[in-house]
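J.: give me the fold of what follows.
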Amino acid sequence: MVAKKAAKAPAIHTFKWKGINRKGAKVSGELQGESVAEIKAELRKQGVNVTRTQKKSKGMFSFGNKIIPMDIAVVSRQIATMLGAGVPLVQSLQLIAKSNEKAPLRELMTSIGTEVASGTPLSQTLRGYPRYFDDLYCDLVDAGEQSGALETIYDRISIYKEKSEVLKSKIKKAMFYPAAVLTVAGVVTMLLLLFVIPQFKDIFEGFGAELPAFTLFVLGISDAVQSYWYIILAVIVIAVMLFKKAHQKSQKVRDNTDKFILKIPVISTILDKAAIARFARTLSTTFAAGIPLVDALISAAGASGNFVYRSAINNIRSEVMAGMQMNVAMKTTATFPDMVSQMVMIGEESGDLDGMLSKVADIYEQQVDDAVDALTSLLEPMIMVVLGVVVGGLIVAMYLPIFQLGSVVG
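T.: Purely as a prediction, here's the structure:
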């Protein structure tokens, strides 16, 4: 039975204050609390006559102060380490809150620690912060609390979060390079068409001879870009915004995008391996935590990150519910490589499915790492080749009439 969601604890804010101490000296600093009244009361206990208090503003440019998934991974590792050292849970949360340099994370951990200290189970408390702790995270903590092995579960959670964030970083890196190549090539081309080629056009007008077809083609593009650059820019911006909106609102658009991405050469290989790694890592972690395989497959499907794999895993779940072994069900989907289904078969026969899935995740995470490094090495010279072809083509188009200048003069 799912526990009822606890009421969210009052938000903890950081306040700047100024005042005068018992010796008459001016003092200032920062304190955390729920309200200005609480801050003033605390400072009066310390013998400070408060002259000014102000809630600390996060500011427009405080992006680096925002809680990111890697912060949650670090906190998870800290909790696992402290629990492993025998530090009680409430004290662990309080120590992490006090020692953290990032104010939003400090406030979050203070709120969680306050709720847990009042008797609310940790898993129930975390469900009040879905922005930072998803259902999988909370389910794992809940399993640890119910089994009395929260220390072991948190060690698994920390490994899972660390591996997930590293994998996510590698995928972003893999996607960045192709985008960088296209962006640089596009910017350079636009600059040439807008500012460089028009200079040549003035020269060509005095030639009095017919220009080569390639040169006329490039000059035509340059004229179009100069005349309608704002329309071209508007179309690109609107197209991007419409796609982004459709991607957010339409499941069908997201699914078709996932299918298309898996057909892009080179990139598709990395994304395939990453999806398998996420599937194996999630299933290994949840199954080892004592969550039934059928329920664990739900989490694994959501964590795969791609419609094709999500559909395949849901089909596997349906077959497993009907009594089929998972390795057989994986073969029927024709989505997972034979090596993966064979390792799952070994894990099922040996009774060490979670251990075998962990090995699968390790293998594919390493393959993703190698593939991203290979892509990086390939694209670095490719950037030069693409720019060379684009810039070189435009330069050749402009110099062809000059090469023919001798025959024109003759």
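J.: use CA for all of it now, contacts and neighbours both
T.: Noted.
J.: buried stuff in stretch 394-410?
T.: Of all the residues in stretch 394-410, those buried under the rule 16 or more other C-alpha atoms under 10 Å are Leu394, Ile395, Ala397, Met398, Pro401, Ile402.
J.: looking at the residues you listed, which are in helices?
T.: Using DSSP state H, Leu394, Ile395, Ala397, Met398, Pro401, Ile402 are the members of the buried residues of stretch 394-410 that sit in helices.
J.: can I get these in JSON lines including distance to Met109?
T.: Output for these, formatted as JSON lines (distance: C-alpha to C-alpha, whole Å):
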{"residue": "Leu394", "distance to Met109": "58"}
{"residue": "Ile395", "distance to Met109": "60"}
{"residue": "Ala397", "distance to Met109": "63"}
{"residue": "Met398", "distance to Met109": "63"}
{"residue": "Pro401", "distance to Met109": "70"}
{"residue": "Ile402", "distance to Met109": "70"}
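J.: identify, from these, the entry nearest to Thr333.
T.: Thr333 has its nearest neighbour among these in Leu394, at 49.1 Å by C-alpha to C-alpha.
J.: which stretches in the protein count as strands?
T.: 13-20, 26-33, 49-55 (DSSP state E).
J.: would you mark the buried spots in the shortest one?
T.: Think strand 49-55. Result for strand 49-55 [16+ other C-alpha under 10 Å]: buried residues Asn49, Val50, Thr53, Lys55.
J.: here is the second sequence; please produce its structure so I can put it next to the first one:
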Amino acid sequence: MTEFTVQLSTLSSAGIPIVRALTILEGQTRPGPFKLVLQELVEDVSSGTPLSEAMAKHERCFDPLYSSMVKAGEAGGVLDKVLERLAIFREKAAGIRAKIASATIYPSVIVVVAVVVVSVVIVWIIPKFEEIFDSFKVDMPGPTLLLLGISRAAVQYWYLVFGLPAALLMLHLVLMAKGGPYRKRIHGLVLRVPILGALISKALIAAFTRTFGTLIQAGVPHLDALAIVRDTTRNEVLWEDVERIRRTVREGESIARPMADSRVFDDLVTNMVEVGEQTGELDRMLLKVADAYEAQVDRRIDALFKLLEPALLIVMAVFVGFIVVSLFLPLMRIMNTLGQAA
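T.: Predicted structure coming up:
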């Protein structure tokens, strides 16, 4: 969608009519679901349907934010400008997602490899050592007894050791998908986690201000823009905060006042929004906040994962070291016994 938006913005800015631009993009799109969507867009717009209404029929591709901005651009006669802002908006959002994804690849690989290796060692290798230790009737130290106990439990109750975490994970995913009190509680707890909670809060602020500012800049009324932002957020805590702001604004209050009571927005954001409302430059202030917080999120992600990688390696080293020492101590006793017997 980001590539499509950029290309549509470029064609529209060059003065190419929307129907012609959509036809060009449909022609260069590979066969698939999105090509069918573009074909329907071309047919609808050619028959006189506004682009925003045609897009609203395909919410899986064009969310309410997208179609609302296009509608505002059509109403104001600045569709090319709105498409350009949409392209910038989606490029920034895609850039943040790509950065997070790339930063998590290496730690994720380390964790997966560590879990597989440790599982193999505990379930298959350690029982072999236990047979050796039993055959020599060696007196085993505490760390070895602990390791052997873990191994026996994993072998005997493997369905609990491996099945229970998987079942709990599936239950968690199902409850999160359903929403409701469970998801709200989890989202609230995550925001309280040291370091991670602050990072997520800043990311939520950046997403809110970028989306809200872009909608207002496109000419979408404040109440409609707040409703769109509310419906596009996936965080239950932010959803409630935005809904409370929307209700308060509908009653004639400012945007900044209810933001002061939010669990997500800090004083800096509230003050900048207040200044934006007073000066009539709310959209510009919101986008400035978005730029600042996106930069902070980028820096914190870099710093977090630079610390996370060595931390994971240290944890792995400690665990592997414990296994090696636990197996080595009884082997030393066996060697001493054999040496004395010789």
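J.: wait, which of the ones in helices among the buried residues of stretch 394-410 of the first structure is closest to Leu353 of the first structure?
T.: Nearest member of these to Leu353 of the first structure, counting by C-alpha to C-alpha, is Leu394, at 58.7 Å.
J.: quick one, what contacts the residue mapped onto that closest one from the second structure?
T.: Matched by TM-score structural alignment, Leu394 of the first structure corresponds to Ile323 in the second structure. By C-alpha atoms under 8 Å, 6 or more residues apart in numbering, Ile323 of the second structure lies in contact with Leu147.
J.: now swap in Leu312 of the second structure and tell me
T.: Neighbours of Leu312 of the second structure in contact, by C-alpha under 8 Å, 6+ apart: Pro107, Ile110, Val111.
J.: quick one: map it onto the first structure.
T.: Under TM-score structural alignment, Leu312 of the second structure pairs with Ile383 in the first structure.
J.: now Arg284 of the second structure
T.: Arg284 of the second structure maps onto Gly355 in the first structure, by TM-score structural alignment.
J.: likewise Gly252 of the second structure?
T.: So, by TM-score structural alignment, Gly252 of the second structure is matched to Gly323.
J.: before we move on, what about Ala153 of the second structure?
T.: Aligned partner of Ala153 of the second structure by TM-score structural alignment: Ala224.
J.: average gap between stretch 313-326 of the second structure and the first structure?
T.: Averaged over the aligned pairs, stretch 313-326 of the second structure sits 1.1 Å from the first structure after superposition, using mean C-alpha distance after the TM-score superposition for the first structure.
J.: find the residue at the geometric middle of the second structure.
T.: By C-alpha atoms, centre = their mean, the second structure has its centre lying nearest to Arg97, at 7.0 Å.
J.: measure the equivalent of it over in the first structure to Met82 of the first structure for me?
T.: Alignment note (TM-score structural alignment): Arg97 of the second structure maps to Lys168 of the first structure. To Met82 of the first structure, Lys168 of the first structure is 27 Å away according to C-alpha to C-alpha, to the nearest Å.
J.: and what of Gly392 of the first structure?
T.: Gly392 of the first structure is 61 Å from Met82 of the first structure, by C-alpha to C-alpha.
J.: show me which of these two is the more surrounded one.
T.: Comparing Gly392 of the first structure with Met82 by neighbour count (other C-alpha atoms under 10 Å), the higher total belongs to Met82, at 19 against 13.
J.: need the contact list for the counterpart of the more buried one in the second structure.
T.: Correspondence of Met82 of the first structure to the second structure, assessed by TM-score structural alignment: Leu11. By C-alpha under 8 Å, 6+ apart, the contact set of Leu11 of the second structure is Ala21.
J.: can you check which of the strands of the first structure gets nearest to Gly128 of the first structure?
T.: Closest among the strands of the first structure, using C-alpha to C-alpha: strand 13-20, at 17.7 Å.
J.: which of the residues in the closest one are buried?
T.: His13, Thr14, Phe15, Lys16, Trp17, Lys18, Gly19.
J.: where in the second structure does that strand fall?
T.: Strand 13-20 of the first structure covers no residues of the second structure once aligned (TM-score structural alignment).
J.: which strands or helices does that strand pack on?
T.: strand 26-33, strand 49-55 (3 or more C-alpha pairs under 8 Å, 6 or more residues apart in numbering; DSSP states H and E).
J.: tilt between that strand and strand 26-33?
T.: 160 degrees (axes from the mean of the first three to the mean of the last three C-alpha atoms, to 10 degrees).
J.: need the contact partners of strand 13-20 of the first structure.
T.: 26-36, 39, 48-56, 103, 107.
J.: with stretch 221-241 of the first structure instead?
T.: By C-alpha under 8 Å, 6+ apart, the list of residues contacting stretch 221-241 of the first structure reads Met190, Leu193, Leu194, Ile197, Pro198.
J.: check stretch 108-123 of the second structure too.
T.: Against stretch 108-123 of the second structure from outside (C-alpha under 8 Å, 6+ apart): Ile150, Ser151, Ala154, Val155, Leu312, Met316.
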